[in-house]
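Asker: coordinates only, sequence not included:
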């Protein structure tokens, strides 16, 4: 997901005061009050500015995680919305920190990048990061880019808490977006949807494969999300065959039980 919007040259710190950007450094001008010569408004920032921004991010994460776990323990699907709204708010906060004209590139799963309104997620009351950023900043420049492949392999697990494995990705289900692209292109491609998306492919609702942390190739038909491709993304990176990533390293197994993460009261 590519983002560009004006942002602001200042933001509020945890103390409630407005942080003024430091002017660009020059040999004739002393350092800023926080002890550096960077420009807080452009992301090269004073140390105090960076510290305040990190502190706000930490506090926001603590607050959002508490709400997330409380809702998740109840089994409420709204926990998805809490997570995606937190990620969208984090993007907006970083944009303000980096100042006017800043740009960002956000790497997420298709299910978070794509606009929920072009899928059956909207009917379930779910939102996505891509949708939220589009709604807030579409006029300032937002491009949602999806990934798709006809077949291949992927690193995933058979269930939550299960070890990762390289799993096969079978040929796309007939009639799906992946099947159509395979038959029409049969080669990797970058597809820019452009402004007019009224054509038969971009405006049609078809299944679009979703592979997450948990993936079961033996139940392939259940891995597809009904999608209007022209509404979900602005462009698509298409591959005939995708290969599983090779992790650079793995985390060591914990030596003691994980600390309790559920909120109090449950």
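Answerer: Alright, I've got the coordinates. Since we're looking at a predicted model, the values are computed, not measured. Numbers count the residues shown, from 1 in each chain.

Asker: going by C-alpha atoms from here, please, whenever you check contacts or count neighbours.
Answerer: Will do.

Asker: what about residue 94, distance to residue 12?
Answerer: Noted for residue 94: a distance of 13 Å to residue 12, by CA to CA, to the nearest Å.

Asker: so which of those two has more stuff around it?
Answerer: residue 94 (18 against 15; other CA atoms under 10 Å).

Asker: pasting the second one now:
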């Protein structure tokens, strides 16, 4: 009895930590257990894997779980290409340069497409001399007197006629059966018409034209003052006439008449 009581008292004096059961030693896996563990997972491992998968999904942000947006291709808008100035390229040596048409060549090409029945129309349209003639005939009275004032038209007046006002040498029948008939006694060899002006050289025509322009400009300024449109046109015409090459102008007129088989008669 004494021994048993002593043993129980000794056990009562033992601390509580010492009364805990010793931890079981981990059993070393055998070859068969290793094969089974590698071959299939246990239920615990499977449940833990599922829990981990679910928790990983819960931890993801909501934005990442949204369905991916469909890629939209931006519509291509047609943009107009910017206008770029073309750089001048040097002409290659092997390519011949294009020859520019001269005025004479242009007039010859134009003459082939159009026919002229009179020398006046051909020169007016295709030559500088024709422009000189037409410009002078528009204002000849500023540069020359015709008919000659020395001729007494009163003495040359035919019977039953009266002289027309402003036209010395031109008469009108006033009595008899031919009333109204015009009788022209002016010297047609010197009158200011195309035929007589075309016989003159371009140099002489330029002198007469410049003289006519100067006289017309003086009279214009006296009546309308300076700076009018007509005065500007007169200055431009005078400038053109003074710069004209008279020899070239005469040759050009001859070529035009020859191309159309025309003569000044």
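Answerer: Received, thanks. These figures come from a predicted structure and were not determined experimentally.

Asker: quick one: TM-score?
Answerer: Once the chains are laid over each other, their TM-score by TM-score structural alignment, normalised by the length of the second structure reads 0.22; 107 aligned residues with a CA RMSD of 6.6 Å.

Asker: now the helices for the second structure?
Answerer: All helices of the second structure, identified by DSSP state H, fall at 2-13, 16-19, 31-39, 43-59, 103-113, 119-126, 128-137, 194-198, 202-224, 229-243, 246-259.

Asker: which stretch among those helices is buried most, on average?
Answerer: Comparing those by mean neighbour count (mean count of other CA atoms under 10 Å), helix 128-137 comes out on top with a mean of 22.

Asker: TSV for the helices of the second structure, including distance to residue 172 of the second structure?
Answerer: Below are these laid out as TSV (distance: least, CA to CA, whole Å):
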stretch	distance to residue 172 of the second structure
helix 2-13	178
helix 16-19	167
helix 31-39	145
helix 43-59	126
helix 103-113	42
helix 119-126	29
helix 128-137	25
helix 194-198	25
helix 202-224	30
helix 229-243	35
helix 246-259	38
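
Asker: isn't residue 239 of the first structure right next to residue 149, touching?
Answerer: Yes: taking CA atoms under 8 Å as the definition, residue 239 of the first structure is a contact partner of residue 149 at 4.6 Å.

Asker: what are the buried residues along the helix or strand where residue 152 of the first structure lies?
Answerer: Mapping residue 152 of the first structure onto the secondary structure by DSSP states H and E places it in strand 145-156. For strand 145-156 of the first structure, the neighbour count (16 or more other CA atoms under 10 Å) marks 145, 146, 148, 149, 150, 151, 152, 153, 154, 155, 156 as buried.

Asker: and of those residues, the nearest to residue 62 of the first structure?
Answerer: Comparing the buried residues of strand 145-156 of the first structure against residue 62 of the first structure with CA to CA picks out residue 156 as the nearest, at 28.0 Å.

Asker: so where's the longest helix in the first structure?
Answerer: helix 47-73.

Asker: got the angle between the helix or strand just after it and helix 47-73?
Answerer: Later in the chain than helix 47-73 of the first structure, the nearest helix or strand by DSSP H and E is helix 78-98. Counting by axes from the mean of the first three to the mean of the last three CA atoms, to 10 degrees, helix 78-98 of the first structure points 170 degrees away from the direction of helix 47-73.

Asker: give the other helices and strands that the next helix or strand after helix 78-98 of the first structure contacts.
Answerer: For helix 78-98 of the first structure, the following helix or strand on the C-terminal side (DSSP H and E) is strand 103-105. Packing partners of strand 103-105 of the first structure (3 or more CA pairs under 8 Å, 6 or more residues apart in numbering; DSSP states H and E): strand 2-4.

Asker: list the buried residues in the strand it packs on.
Answerer: Using 16+ other CA under 10 Å as the test for burial, strand 2-4 of the first structure gives 3, 4.

Asker: helix or strand right after that strand?
Answerer: Once strand 2-4 of the first structure ends, the next helix or strand along the chain (criterion: DSSP H and E) is strand 11-12.

Asker: ok, and what's touching that next one?
Answerer: Contact partners of strand 11-12 of the first structure, identified using CA atoms under 8 Å, 6 or more residues apart in numbering, comprise 18, 19, 96, 97.
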